[in-house]
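*Asks:* here is the input, now give the coordinates:
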Amino acid sequence: MSIFATRHDRLLSWEWIGDHTDEIWERTLQHLQLTGYAVGIGLVIAMAMSMVALRWRRAYAPLAALSGALYSIPSLALFAILVPYTGLGFRPVLIALVTYTLLILLRNIVAGIDGVPRSVLEAADGMGYEPWRRFLAVDLRLATPAIIGGIRVATVTVIGLVTVGALVGSGGYGVFINDGLSRNFTTPIIVGGGLSIAMAIAFDLLFVAVQRLTTPWSRAGMAP
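*Replies:* Down below sits the predicted model:
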């Protein structure tokens, strides 16, 4: 009993961390899995929405409004709406996280493609590019900085929200935070919160590096 009290009185118990390394790794994989699925699915949906908006310009406003309305719903409220239909666990959190990526990705994709210089598009047309080939080889290529920027923001946002998703049984670092709060034990709170922040920073830096590697012309101030 005295050992238990001593460990709980400390701000950070290294003994607890050593005893829970396997669980920390398991929660890390859960956090990464949810983040990857949410951003990946969100990117596919947002890309489809963007293509519709670029083909029919009048569709952009309602699509952006719908995405904005979903984004404005507080995460806990959205979980509460979804749980009666999906049950607890992975599914409601994944659905909610995907909805939170749509507005960010849609805006960045459309803005990036709209930002491609008209002269470049005319040159590609003059070279005989078919519309689909020009879209893949020119439009998306030059819109890469904006698209990666959107993925970067969406990923960091999702990493934070995955932590909240532990309240409905999705796993991830939020499990440690909930456990620490329920027992008034600071170590799991610090571990869960600290690892979430570290993961967000790591992915933010990763996408900065990816953007620099894939768009060298943006650093040189010239087109590819």
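*Asks:* from now on I want contacts and neighbour counts done on CA atoms only, so please keep to that.
*Replies:* Will do.
*Asks:* what's the single longest helix in this protein?
*Replies:* Assignment by DSSP state H gives helix 21-55 as the longest helix of the chain.
*Asks:* now that one, how far from the centre of its chain.
*Replies:* For helix 21-55, the separation from the chain centroid amounts to 6 Å (computed by CA atoms, centre = their mean, to the nearest Å).
*Asks:* kindly calculate the angle that the helix or strand just after that helix makes with helix 21-55.
*Replies:* Per DSSP states H and E, the first helix or strand lying C-terminal to helix 21-55 is helix 60-72. Orientation check (axes from the mean of the first three to the mean of the last three CA atoms, to 10 degrees): helix 60-72 against helix 21-55 gives 160 degrees.
*Asks:* can you list the buried residues in helix 60-72?
*Replies:* The neighbour-count check on helix 60-72 (16 or more other CA atoms under 10 Å) flags 60, 63-64, 67-68, 70-71 as buried.
*Asks:* got it, and stretch 27-41?
*Replies:* So, applying 16+ other CA under 10 Å, buried residues of stretch 27-41: 27-28, 30-32, 34-35, 38-41.
*Asks:* repeat that for stretch 182-202.
*Replies:* For stretch 182-202, by 16+ other CA under 10 Å, it's 185-193, 196, 199-200.
*Asks:* turn those residues into CSV, including distance to residue 217.
*Replies:* Shown next, in CSV, are the buried residues of stretch 182-202 (distance: CA to CA, whole Å):
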residue, distance to residue 217
185, 50
186, 47
187, 46
188, 45
189, 43
190, 41
191, 40
192, 39
193, 37
196, 33
199, 29
200, 27
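*Asks:* will you turn those into a markdown table that also has distance to residue 23 and secondary structure?
*Replies:* As requested, the buried residues of stretch 182-202 are exported to a markdown table (distance: CA to CA, whole Å; DSSP: H, G, I helix; E, B strand; the rest coil):
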| residue | distance to residue 23 | secondary structure |
| --- | --- | --- |
| 185 | 17 | coil |
| 186 | 17 | helix |
| 187 | 14 | helix |
| 188 | 11 | helix |
| 189 | 14 | helix |
| 190 | 15 | helix |
| 191 | 12 | helix |
| 192 | 11 | helix |
| 193 | 15 | helix |
| 196 | 15 | helix |
| 199 | 17 | helix |
| 200 | 20 | helix |
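*Asks:* next, the second sequence, to be compared with the first:
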Amino acid sequence: MNLFADAVAWIFSPDRATGSLPLSEAIGTHLAFTAVSVLIAALVAVPAGWLIGHTGRGREVAVALSGAARAVPSFGLVLLLVLVFGVTHKVAASTTAFVLLAIPPILAGAYAGVEAVERRVVDGARSVGMTSGQVLRKVEVPLGLPLLIGGLRSATLQVVATVTLAGYVGSWGLGFYIVQGIQLRDFSQILGAALVIVVLAVLLDLLFALAERAVVPRGVSAGRTQEDAPVRRRRRRATAPSPT
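*Replies:* Model prediction:
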């Protein structure tokens, strides 16, 4: 308990506003790495995922890529790319590593969202004269947005945690405090920086959860509500106390 209190005191200490790396700057850098990496990954993975989901081609490759990415050690990937790019290009190497880690979940969310659209809905759109491109833009993409947001959510949480590793190759982000704390054996600093990362992850997860609910089309959410109403009534009757 004392360690936790010391960690909280470290976070709110006036010293965090000064020094070579103020806490606010570390948080900003951490979020900047996360946002840029996820954005670049989305620019690559979202169009590819929509194309795979719409045409059905390349799905096996996407599934294999998503599965293989889970086996890649994040720390090893960061160090490998730093060696490949050179120590003078640590930012580019780290960003590339984070992008590569973010692509698979976004790709999976993009093609799964399009694939999840019911075929009778797609057939209905084609029957009214929509072209293949119109079906993708006006039917499959809007209906698949919740799963796409889910993929972005997963990628963002993975990246915001992995950006911590940047502290091992440069004096950036919240990972710097953890690496420095390990060297100094300052456990309150290590736990304090870890708590800040956890808070950032929880806030980002909450934002994406709200966005995931917001992008559900009104007609779809209304239909689900009507379909779920009988189920809820049966559950209430089943759980209601029996009369005595």
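*Asks:* overlay them and tell me the TM-score.
*Replies:* Superposed pair, TM-score by TM-score structural alignment, normalised by the length of structure 1: 0.85. Supporting alignment: 215 aligned residues with a CA RMSD of 2.4 Å.
*Asks:* packing partners for the longest helix of structure 1?
*Replies:* helix 60-72, helix 90-114, helix 144-165 (3 or more CA pairs under 8 Å, 6 or more residues apart in numbering; DSSP states H and E).
*Asks:* and those helices as a markdown table, adding distance to residue 210 of structure 1?
*Replies:* As requested, the helices and strands packed on helix 21-55 of structure 1 are arranged in a markdown table below (distance: least, CA to CA, whole Å):
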| stretch | distance to residue 210 of structure 1 |
| --- | --- |
| helix 60-72 | 26 |
| helix 90-114 | 17 |
| helix 144-165 | 8 |
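*Asks:* out of the ones you listed, which is closest to residue 50 of structure 1?
*Replies:* helix 90-114 (5.9 Å; CA to CA).
*Asks:* how big is the angle separating the closest one from helix 60-72?
*Replies:* Using the same axes, to 10 degrees: helix 90-114 of structure 1 against helix 60-72 is 140 degrees.
*Asks:* helix 90-114 of structure 1 vs structure 2, mean deviation?
*Replies:* By mean CA distance after the TM-score superposition for structure 1, the fitted helix 90-114 of structure 1 averages 1.3 Å away from its aligned residues in structure 2.
*Asks:* residue range for that helix in structure 2?
*Replies:* For helix 90-114 of structure 1, the aligned range in structure 2 is residues 91-115, judged by TM-score structural alignment.
*Asks:* which parts of the matching stretch are buried?
*Replies:* Neighbour counts using 16+ other CA under 10 Å place 91, 93-115 of stretch 91-115 of structure 2 among the buried residues.
*Asks:* ok so, going back, farthest-separated two in the buried residues of stretch 182-202 of structure 1?
*Replies:* Farthest pair in the buried residues of stretch 182-202 of structure 1 (CA to CA) is 185 and 200. Separation: 23.8 Å.
*Asks:* which residue is nearest the centroid of structure 1?
*Replies:* residue 155 (2.3 Å; CA atoms, centre = their mean).
*Asks:* surely that one touches residue 37?
*Replies:* No - the criterion here is CA atoms under 8 Å, and residue 155 of structure 1 misses it with residue 37 at 10.5 Å.
*Asks:* map residue 177 of structure 2 across to structure 1 for me.
*Replies:* In structure 1, residue 177 of structure 2 lands on residue 176 (TM-score structural alignment).
*Asks:* mean deviation, whichever strand or helix holds its match versus structure 2?
*Replies:* Here residue 176 of structure 1, judged by DSSP H and E, is contained in helix 174-183. By mean CA distance after the TM-score superposition for structure 1, the fitted helix 174-183 of structure 1 averages 0.8 Å away from its aligned residues in structure 2.
*Asks:* helices or strands next to that helix in the packing?
*Replies:* helix 144-165, helix 186-214.
*Asks:* what angle separates the shortest one from helix 186-214?
*Replies:* When you say that, I think you mean helix 144-165 of structure 1. Using the same axes, to 10 degrees: helix 144-165 of structure 1 against helix 186-214 is 170 degrees.
*Asks:* off-centre distance for helix 144-165 of structure 1?
*Replies:* Here helix 144-165 of structure 1 shows a centroid-to-chain-centroid distance of 3 Å under the convention CA atoms, centre = their mean.
*Asks:* same question for the longest one.
*Replies:* When C-alpha coordinates are averaged (CA atoms, centre = their mean), helix 186-214 of structure 1 and its chain have centres 12 Å apart.
*Asks:* the host helix or strand of residue 120 of structure 2: which residues count as buried?
*Replies:* Using DSSP H and E, residue 120 of structure 2 sits in helix 119-127. Going by neighbour count (16+ other CA under 10 Å), the buried part of helix 119-127 of structure 2 is 122, 125.
*Asks:* mean deviation, the helix or strand following that helix versus structure 1?
*Replies:* Heading C-terminal from helix 119-127 of structure 2, the first helix or strand you meet, by DSSP H and E, is helix 132-135. Following superposition, helix 132-135 of structure 2 is found to deviate from structure 1 by 2.0 Å on average (mean CA distance after the TM-score superposition for structure 1).
*Asks:* the helix holding residue 176 of structure 1: which residues count as buried?
*Replies:* 174-180.
*Asks:* contact partners for the closest residue to residue 11 of structure 2 other than its chain neighbours?
*Replies:* Among residues not flanking residue 11 of structure 2 along the chain, residue 192 sits closest, at 5.8 Å (CA to CA, 6 or more residues apart in numbering). Residue 192 of structure 2 is in contact with 4, 7-8, 10-11, counting by CA atoms under 8 Å, 6 or more residues apart in numbering.
*Asks:* closest to residue 164 of structure 2 among those residues?
*Replies:* Nearest to residue 164 of structure 2 out of the contacts of residue 192 of structure 2 is residue 11 (CA to CA; 16.7 Å).
*Asks:* and the closest one, how many neighbours?
*Replies:* Number of residues near residue 11 of structure 2 (other CA atoms under 10 Å) recorded here: 20.
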